[in-house]
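Undergrad: no sequence on this one, just coordinates:
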């Protein structure tokens, strides 16, 4: 265990999309557990990094786009005195930036960083969570079993989610469904999601979640499911606040699926071309259905319906139509 004092200042550099960030949460959890009084600063994308701040894992967020990080990828860059003072103020830096030639690491050290720990964001063996925990072994912080992200929101944010549902008359139990992802290849056919929602037991309230990448899905969903409420256009922390009140979740291999698992929801995750051994969401109650030959469209409707019904039954929902 490190002998660094409770006044430790730690800098974490992390880019990537929602899912990439959420599988990094166990590393942040380890840092916070080891140094509960430390100042932990995160340079990343604020829209997703806010999740870690909301959970008390980091104290300050700086945008990756505004932090001058691009300079660290250049050969022999010139650093301002302010940048050098900033880096020197941290006891160590944990970088998850893509850095195959160690240019970023060398530049961080040259600019004044005392110690730089590097974790590659490219996952080729094992689960992403264990790979991203690897740099912390320097401080004898090891993965303990199947580590998983844990997000806990404060009462104010939970209240916002409760009010959002109440304002739309949505009553428990709510099944959250995100039919999109960052790639059409990962998506189960939208008509299957529609068919599944139409088969839900009486009393279960479906809630669709749509993001910026899901525009192509909005029209068929609105046409076939005009009465099903849609959560869209919200901040990620607001999506989390609503999800926290849902009974269960169904989705593709996406960042929102990782988010639902991190919130502790029972999750049914549909995987196609991605390898779940590397990227499956981790949580207390996660069920992964993998497509034959990596083709998401080949996952049968009957298999997913059965999995969702079993998940709902585990939450006390009777199979009544």
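TA: Structure received. Keep in mind that this is a model prediction, so the values were computed, not measured.

Undergrad: only C-alpha atoms for contact and neighbour calcs from this point on.
TA: Noted.

Undergrad: what segments of the stretch 201-321 of the chain are helices?
TA: For the stretch 201-321 of the chain, applying DSSP state H, counting those that start in this stretch gives helices covering 215-224, 236-243, 255-262, 276-279, 301-314.

Undergrad: packing partners for the helix or strand harbouring residue 26?
TA: For residue 26, the host element (DSSP states H and E) is helix 25-34. The helices and strands touching helix 25-34, judged by 3 or more CA pairs under 8 Å, 6 or more residues apart in numbering; DSSP states H and E, are helix 128-133.

Undergrad: wouldn't residue 252 be in contact with residue 182 here?
TA: No - taking contacts as CA atoms under 8 Å, residue 252 lies outside contact range of residue 182: 9.6 Å.

Undergrad: between these two, who's got more neighbours?
TA: residue 252 (26 against 17; other CA atoms under 10 Å).

Undergrad: for that one, which non-adjacent residue is spatially closest?
TA: The shortest distance from residue 252 to any non-neighbouring residue, by CA to CA, 6 or more residues apart in numbering, is to residue 270 (4.6 Å).

Undergrad: just give me the neighbour total for the one you found.
TA: 26.

Undergrad: relative to residue 144, how far out is residue 135?
TA: Taking CA to CA, to the nearest Å as the measure, residue 135 and residue 144 are separated by 14 Å.

Undergrad: residue 290 too?
TA: From residue 290 to residue 144 the distance is 26 Å (CA to CA).

Undergrad: higher neighbour count, these two?
TA: residue 290 (21 against 8).

Undergrad: buried ones in stretch 226-246?
TA: For stretch 226-246, burial by neighbour count (16 or more other CA atoms under 10 Å) applies to 229-231, 236-246.

Undergrad: dump these to CSV, plus distance to residue 167.
TA: As requested, the buried residues of stretch 226-246 are exported to CSV (distance: CA to CA, whole Å):
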residue, distance to residue 167
229, 11
230, 13
231, 12
236, 19
237, 18
238, 14
239, 15
240, 17
241, 14
242, 12
243, 15
244, 16
245, 14
246, 15
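
Undergrad: which two in those residues are spaced the farthest apart?
TA: For the buried residues of stretch 226-246, the farthest-apart pair by CA to CA is 229 and 237; their separation is 18.8 Å.

Undergrad: helix/strand/coil for residue 161?
TA: Classification of residue 161 into helix, strand or coil gives helix, according to DSSP: H, G, I helix; E, B strand; the rest coil.

Undergrad: my guess is it contacts residue 236. True?
TA: No - with contact defined as CA under 8 Å, residue 161 and residue 236 do not form a contacting pair (11.7 Å).

Undergrad: comparison target, given below:
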């Protein structure tokens, strides 16, 4: 239904040819599925990584609490140079949830969401309390791009920021649980995926070891 509405709105906007296809690929990665729809080959992966610091950027959030690894607070305690990324809420629905959370009026539909001012303090993020570490907040996309290019490495859940970090060529550790990384995993020159069917089964030691392996 949403696809039909979007396609109709695009046609009303003067776009004569709207290509629609099931977003769930019958095989292979979702990106390759969409490229096949347009008869395009996968382009070479860019390498825009230009590190100039020892910072490890982490993003403990995602679009769903089910995708949030619960041990980021313990991970931060293990790493000396951590910068925590807290994105702005995007879209009307996200902004509405943000406003309700600030007023203490969160509904059942908002379960797992908390105001970014609480630093992702939610059931899905193990009540993170990270004020002792530098925070990247209220950044526009070019600023996010800048930090991801120049950090030593990035660690995050299945989220858009993780995909961006990997695609830029930044050493990326993506933590996957309920989603299938062969279909939805980040693509990049230095992307590593740790996947277990139960996200909480991924240990802090595994993540730290994977981080060290990115520099060997």
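TA: Received, thanks. From a predicted model like this one, the values you see are computed outputs, not experimental measurements.

Undergrad: returning to what we had before: read off where the next helix-or-strand element following the helix holding residue 26 of the first structure ends up in the second structure.
TA: Later in the chain than helix 25-34 of the first structure, the nearest helix or strand by DSSP H and E is strand 39-44. Under TM-score structural alignment, strand 39-44 of the first structure corresponds to no residues of the second structure.

Undergrad: what sits against residue 35 of the second structure?
TA: Residue 35 of the second structure makes contacts with 41-42, as judged by CA atoms under 8 Å, 6 or more residues apart in numbering.

Undergrad: just give me the match in the first structure for it.
TA: In the first structure, residue 35 of the second structure lines up with residue 133, judged by TM-score structural alignment.

Undergrad: repeat that for residue 182 of the second structure.
TA: In the first structure, residue 182 of the second structure lines up with residue 277, judged by TM-score structural alignment.

Undergrad: measure that match to residue 18 of the first structure for me?
TA: Using CA to CA, one gets 18 Å for the distance from residue 277 of the first structure to residue 18 of the first structure.

Undergrad: equivalent analysis for residue 207 of the first structure, please.
TA: Distance of residue 207 of the first structure to residue 18 of the first structure, computed by CA to CA: 20 Å.

Undergrad: repeat for residue 312 of the first structure
TA: For residue 312 of the first structure, the distance to residue 18 of the first structure - CA to CA - is 26 Å.

Undergrad: swap in residue 233 of the first structure?
TA: Taking CA to CA, one finds residue 233 of the first structure at 16 Å from residue 18 of the first structure.

Undergrad: repeat that for residue 104 of the first structure.
TA: Here residue 104 of the first structure is placed at a distance of 23 Å from residue 18 of the first structure (CA to CA).

Undergrad: what sits against the spatially most central residue of the second structure?
TA: For the second structure, the residue sitting closest to the mean C-alpha position, by CA atoms, centre = their mean, is residue 159 at 2.1 Å. Residue 159 of the second structure makes contact with 61-63 under the criterion CA under 8 Å, 6+ apart.

Undergrad: would you list the residues you listed in TSV and tack on secondary structure?
TA: Formatted as TSV, the contacts of residue 159 of the second structure follow (three-state DSSP):
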residue	secondary structure
61	coil
62	coil
63	coil
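
Undergrad: correct me, but residue 246 of the first structure touches residue 165?
TA: No - Residue 246 of the first structure lies out of contact with residue 165 (CA under 8 Å); the separation is 9.7 Å.

Undergrad: now for these two: what residues contact both?
TA: Common neighbours of residue 246 of the first structure and residue 165, using CA under 8 Å, 6+ apart, do not exist here.

Undergrad: ends of stretch 153-163 of the second structure, how far apart?
TA: Taking CA to CA as the criterion, the two ends of stretch 153-163 of the second structure lie 13 Å apart.

Undergrad: repeat for stretch 194-202 of the second structure
TA: 7 Å.

Undergrad: how about the strands in the second structure?
TA: For the second structure, the strands defined by DSSP state E cover 56-59, 82-86, 135-137, 153-157, 172-176, 191-195.

Undergrad: so the last one versus strand 153-157, what angle?
TA: Read that as strand 191-195 of the second structure. Here strand 191-195 of the second structure points in a direction 30 degrees away from that of strand 153-157 (axes from the mean of the first three to the mean of the last three CA atoms, to 10 degrees).

Undergrad: tell me how far the match of residue 35 of the second structure lies from residue 46 of the first structure.
TA: Separation of residue 133 of the first structure from residue 46 of the first structure (CA to CA): 22 Å.

Undergrad: again, but for residue 97 of the first structure
TA: If you measure residue 97 of the first structure against residue 46 of the first structure using CA to CA, the figure is 16 Å.

Undergrad: of the two, give the one with the bigger neighbour count.
TA: residue 97 (21 against 17).

Undergrad: from what I see, residue 193 of the first structure and residue 179 are in contact.
TA: Yes - using CA under 8 Å, residue 193 of the first structure is in contact with residue 179, at 6.8 Å.

Undergrad: the two: which has the busier surroundings?
TA: Neighbour count, other CA under 10 Å: between residue 193 of the first structure and residue 179, residue 179 has more, with 28 against 21.

Undergrad: quick one: what's aligned to the more buried one in the second structure?
TA: Counting by TM-score structural alignment, residue 179 of the first structure lines up with residue 60 in the second structure.

Undergrad: picking that back up, now the contacts of residue 159 of the second structure in TSV, with distance to residue 48 of the second structure?
TA: As requested, those are exported to TSV (distance: CA to CA, whole Å):
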residue	distance to residue 48 of the second structure
61	24
62	24
63	26
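
Undergrad: among those residues, which one lies nearest to residue 12 of the second structure?
TA: The closest of these to residue 12 of the second structure turns out to be residue 63 (CA to CA; 30.1 Å).

Undergrad: apart from its chain neighbours, what residue comes closest to that closest one?
TA: Excluding its sequence neighbours, the residue lying closest to residue 63 of the second structure (CA to CA, 6+ apart) is residue 159, at 6.6 Å.

Undergrad: the one you found -> the first structure?
TA: Under the alignment (TM-score structural alignment), residue 159 of the second structure maps onto residue 254 of the first structure.

Undergrad: look at stretch 276-286 of the first structure and report the distance between its end residues.
TA: 12 Å.

Undergrad: ugh, wrong one, stretch 41-50 of the first structure
TA: 12 Å.

Undergrad: check which residues of it are buried.
TA: Neighbour-count burial for stretch 41-50 of the first structure, counted by 16+ other CA under 10 Å, picks out 41-46, 48-50.

Undergrad: got it, and stretch 26-44 of the second structure?
TA: Within stretch 26-44 of the second structure, the residues scored as buried using 16+ other CA under 10 Å are 29-34.

Undergrad: which ones are touching the residue of the first structure most remote from its centre?
TA: Here the centre of the first structure is the reference, and by CA atoms, centre = their mean the most remote residue is residue 81, at 35.2 Å. For residue 81 of the first structure, the contact set (CA under 8 Å, 6+ apart) is empty.
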